[in-house]
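1. Take this sequence and fold it.
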Amino acid sequence: MMNSSGSTNSPFLNILEYLKNMLHNDTATENELLNYFYGPFNDLASPKTPQRDQIVLYTAPIVYVVGVFGHLMSFLILPYFAKKESSYVYLLFLSIFDLLVLNVGLLIRWLHEILGVNILSFNDYTCKMLTFLGLLFSDTSVWLLVAVTMERFIILYHPFRATLICTVRRSLMIIFFLVIIIALVNIHVFWTLEIVVDNVTRQKNCDSTVDSNALIYQAWPLIDSLIYSILPFLSTCVLNYKIIQKIRHIKSRNRNVYSRRFSRGTSDQKIPKVEKKLTITMVILSVTFMVTTLPMLIYLCVTALLNSLAKQPIFSHQRYRYFRSFAELMMYCNHAINFYLYIANSRRLRLWFRKRVFRQKAEKLVTGNQVLEKQEYSSRFS
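-> I've put the predicted structure just below:
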């Protein structure tokens, strides 16, 4: 197709014209041909100018505000329950670490997009410390969910031992040692990361040291996916499967006993309503974690694979960057919505939330003829 000036607008016709000229030109080299045809693919391989990530720019503040509000509200209700039940100790610290993840991770990521300033790249101290804290907070949050799921498993399968194992003091000890272990796993960032100046753009980036490129770009994505996603994913899958199986078994046995009008006395295991609700909440939290962290798991595995290849395939880096942004936001959603899952699945948390927020008297929060405090804090296995 020709325009009014007689020049061709079709890229295909331009290519044919270029080939015709090259065939009549004995001095044309192979590099000239490759450079001509590589141009369109080079645009896919790396953007020439940095562009704002629209996904993070407009979605991150919504996730951040929703998450921060929810965790601040959880601090109104969870401390009261954490004084008496170890499961709520885990949930309280889960909210604390989720809030830290949103501030150290998502907030800094959004400020980078909106202001064009990467706080991690200010100096070596911010590079190392903020990266370490981000890994520490996110990994601890995930493993706290595994810990509380394990406690639900122990309560169902070993109810008599649970009175000794699942205590507030023991849960605090477990959280302390969990933080220490995760800190030791991630402490390598203090000598594997540093501020690196790009030779072309002269920009400072928080990147790996020369001696640590193999660890950071090839081994660490796999290790990180193992710690943050794969092991917690498999653990919660197995534990939740066993928990659901046990609940169904107890329900089926109790129905059979009732249908035969035969009571087995104290040998029958019954799940108190409070314990059943809390267990269901833990299952929902675990399933939500598995769904929201799956894209990040895929991203980490693909990144490790690409970094291990001697010659990487040509693909759209922009689309790859968009998938990373999507995976990040899904991951941060996991750290933002836990409070809403608590409230949606626990009636006593809703009642206590109403009491704290609207300053209602405890006597008004009744179910039948019993007030909240008397109803909800009967014996764990009664």
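
2. Please count neighbours and contacts with C-alpha atoms only from this point.
-> Fine.

3. can you tell me which residues contact the residue nearest the centre of the chain?
-> Taking Cα atoms, centre = their mean, the centroid of the chain lies closest to Met331, which sits 3.3 Å from it. By Cα atoms under 8 Å, 6 or more residues apart in numbering, the residues touching Met331 are 292-293, 296.

4. That one and Val142: what is the separation?
-> 11 Å (Cα to Cα, to the nearest Å).

5. Next secondary structure after the longest helix along the chain?
-> In the chain, assigned by DSSP state H, the helix with the most residues is helix 273-308. Tracing the chain past helix 273-308, the next element assigned as helix or strand by DSSP states H and E is helix 317-334.

6. And that following helix, how far out from the chain middle?
-> Its chain's average C-alpha position is 11 Å from that of helix 317-334, according to Cα atoms, centre = their mean, to the nearest Å.

7. Which element is encountered next along the chain beyond it?
-> That would be, after helix 317-334 and using DSSP H and E, helix 338-345.

8. List the buried residues in the one helix or strand Val63 maps to.
-> Assessed by DSSP H and E, Val63 sits inside helix 54-82. Within helix 54-82, the residues that count as buried by 16 or more other Cα atoms under 10 Å are 56-57, 60, 63-64, 67-68, 70-71, 73-74, 77-78, 81-82.

9. one more to put side by side:
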Amino acid sequence: MTEDHAEPTASFTELYGYAPEGVWAAPGRVNLIGEYTDFNDGFVMPLALPHTARAAVARRTDGELRLHSTDVPGGVVSLRVDELAPHQGHGWAAYPAGVVWALREAGHPVTGADIQLTSTVPTGAGLSSSAALEVVTALALNDLFGLGLDRAALAVLAQRAENAFVGVPCGVMDQMASACCTEGHALHLDTRDLGRRQVPFDLAAHGLRLLVVDTRVKHALGDGAYAERRAGCEEGARLLGLRTLRELPYEELDSALDRLAGAGAGDSVVRYVRHVVGDNRRVERVIALLDAGDVRAVGPVLTAGHVSLRDDLRVSCPELDLVVEAANAAGALGARMTGGGFGGSAIVLVEEAAAEAVTGAVLDAFAGAGFGAPGVFAAVPSAGARRLV
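-> Next comes the predicted model:
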């Protein structure tokens, strides 16, 4: 048994006094392109990271739900499955508890469980550590209780847990990426109908590397900003007579922006619409480039995406901007912030031979600006959620 398997199994047994029925893993993700588009029925293109949340789990039949995390100080959180209700707090435990609630609300007979969780997904880095917790819980319970749900259905239930139980109005990308990504590929996801295609993304074969730069900062400005931008996008769609911004073709964007201005839409709504429709187009552009084998040309598209996130959506921050500026100045092919913004991580596409120099340039720039050192690692497209034992 590998260490990856042994650690949660051993700690589960030590904690609960008996062996788990199995161990499952679900990865974090980094999004290559397509930001703030998923709640607009748009396109996204995430890839799974090798970093995972792991869960050792056993069923209970007495209605008790016991949760423990090796990553959070404190003991076991004990809850009753028939008393679970949204917005009751529970801290980190709200994510797995919310999955149990969502499954039961959907009519699935989950009668309790003992769950031991541990994770290597960096928290607060915009790499979907919460979605990994949700998906690993959903997959384990699906297997143990024989629910027969496919990966997409599990992702949707996990999203419902985060939206309705935890109270975070996220789209479905994070959960779909954790549940459905495959090794060596990026996931082209149409969030309108959950149509998906695994796009080969073997950077090493092209002599390239995708770096993730975790700024290790989270600005308070981000609190509530996601919901505000979602509301602004919905307002833009309403003023244009559309169900969602996905219905607005890129070719009609300029005329639509003029119509919004004429209808009295605020400047922020106009900017949000421009970003979302533009980022949908950028996802399509990246796919076309990858299909044509022109991987290096993806770099400028990433940088253009960052400019839009910085100037139109206004969700960047000095640290993220510095990553992009320093990396591109040092010879990167392109870079952008990824995730919700106001901190978190950026991605950098580099020639493999230049990875060390670009990393050094980013570290030097942070030191020169008086920022704390960021974490840097290579994003290797990895497998989605799976059973380990």
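
10. Give me the TM-score for this pair.
-> Here the TM-score for the pair of chains, by TM-score structural alignment, normalised by the length of the first structure, is 0.25; 141 aligned residues with a Cα RMSD of 5.9 Å.

11. before we move on, back to that, any idea which of the buried residues of helix 54-82 of the first structure is closest to Cys301 of the first structure?
-> Among the buried residues of helix 54-82 of the first structure, Val56 lies closest to Cys301 of the first structure (Cα to Cα), at 21.7 Å.

12. Next up, the contacts around the closest one.
-> Neighbouring residues of Val56 of the first structure by Cα under 8 Å, 6+ apart: 109-110, 113, 325, 329.

13. hmm, try it at 7 Å
-> Residues in contact with Val56 of the first structure (Cα atoms under 7 Å, 6 or more residues apart in numbering) are 110, 325.

14. do you know how far it is from Arg321 of the first structure?
-> 11 Å.

15. who's in contact with Val196 of the first structure?
-> 204-207 are the contacts of Val196 of the first structure under Cα under 7 Å, 6+ apart.

16. The same query, at a cut-off of 8 Å, please.
-> 204-209.

17. any chance you could map the strands in the stretch 201-350 of the second structure?
-> 208-218, 334-338, 343-351 (DSSP state E, counting those that start in this stretch).

18. do the same with the first structure
-> Applying DSSP state E to the first structure gives strands spanning 193-197, 204-208, 366-367, 370-371.

19. for these, which one sits closest to Asn240 of the first structure?
-> strand 366-367 (30.2 Å).

20. outside of that closest one, which residues touch it?
-> Counting by Cα under 8 Å, 6+ apart, Leu372 sit against strand 366-367 of the first structure.

21. How about stretch 67-79 of the first structure?
-> Contacts for stretch 67-79 of the first structure (Cα under 8 Å, 6+ apart): 88-89, 91-92, 95-96, 98-99, 102, 333, 335-340, 349, 352-353, 356.

22. 6 Å - rerun?
-> Identification of contacts with stretch 67-79 of the first structure by Cα atoms under 6 Å, 6 or more residues apart in numbering yields 92, 95, 336, 339, 353.

23. Out of the residues you listed, flag the one nearest to Val371 of the first structure.
-> Lowest distance from Val371 of the first structure to those (Cα to Cα) belongs to Phe353, with 14.6 Å.

24. quick one: that closest one and Leu78 of the first structure, what's the gap?
-> In terms of Cα to Cα, Phe353 of the first structure sits 9 Å off from Leu78 of the first structure.

25. Likewise for Phe323 of the first structure?
-> Distance, Phe323 of the first structure to Leu78 of the first structure, using Cα to Cα: 35 Å.

26. Likewise for Asn256 of the first structure?
-> Asn256 of the first structure is 37 Å from Leu78 of the first structure, where distance means Cα to Cα.

27. cool, Arg354 of the first structure as well?
-> The spacing between Arg354 of the first structure and Leu78 of the first structure, counted by Cα to Cα, is 13 Å.

28. likewise Ile298 of the first structure?
-> The gap separating Ile298 of the first structure from Leu78 of the first structure is 34 Å, by Cα to Cα.

29. Report the angle between the helix holding Val63 of the first structure and helix 317-334.
-> 20 degrees (axes from the mean of the first three to the mean of the last three Cα atoms, to 10 degrees).

30. How far off centre is helix 54-82 of the first structure?
-> The answer for helix 54-82 of the first structure is 14 Å, by Cα atoms, centre = their mean.

31. same thing with stretch 275-288 of the first structure?
-> 17 Å.

32. Just the buried residues of that stretch, please?
-> 277-286, 288.

33. residues in contact with that stretch?
-> Asn345.

34. What number of residues are in the vicinity of Ser255 of the second structure?
-> Residues within reach of Ser255 of the second structure, counting by other Cα atoms under 10 Å, total 10.

35. Same check on Thr137 of the second structure?
-> Neighbours of Thr137 of the second structure under the rule other Cα under 10 Å: 30.

36. what about the helices in the stretch 151-300 of the second structure?
-> Counting by DSSP state H, counting those that start in this stretch, one finds helices in the stretch 151-300 of the second structure at the ranges 151-160, 173-180, 225-239, 253-262, 267-291, 298-308.

37. now swap in the stretch 51-200 of the first structure and tell me
-> 54-82, 86-101, 107-115, 124-157, 159-165, 168-186, 189-192.

38. among these, which is nearest Phe37 of the first structure?
-> When these are compared by Cα to Cα, helix 54-82 sits nearest Phe37 of the first structure, at 30.0 Å.

39. Helix or strand for Val57 of the second structure, just tell me which one.
-> Going by DSSP H and E, Val57 of the second structure is part of strand 43-59.
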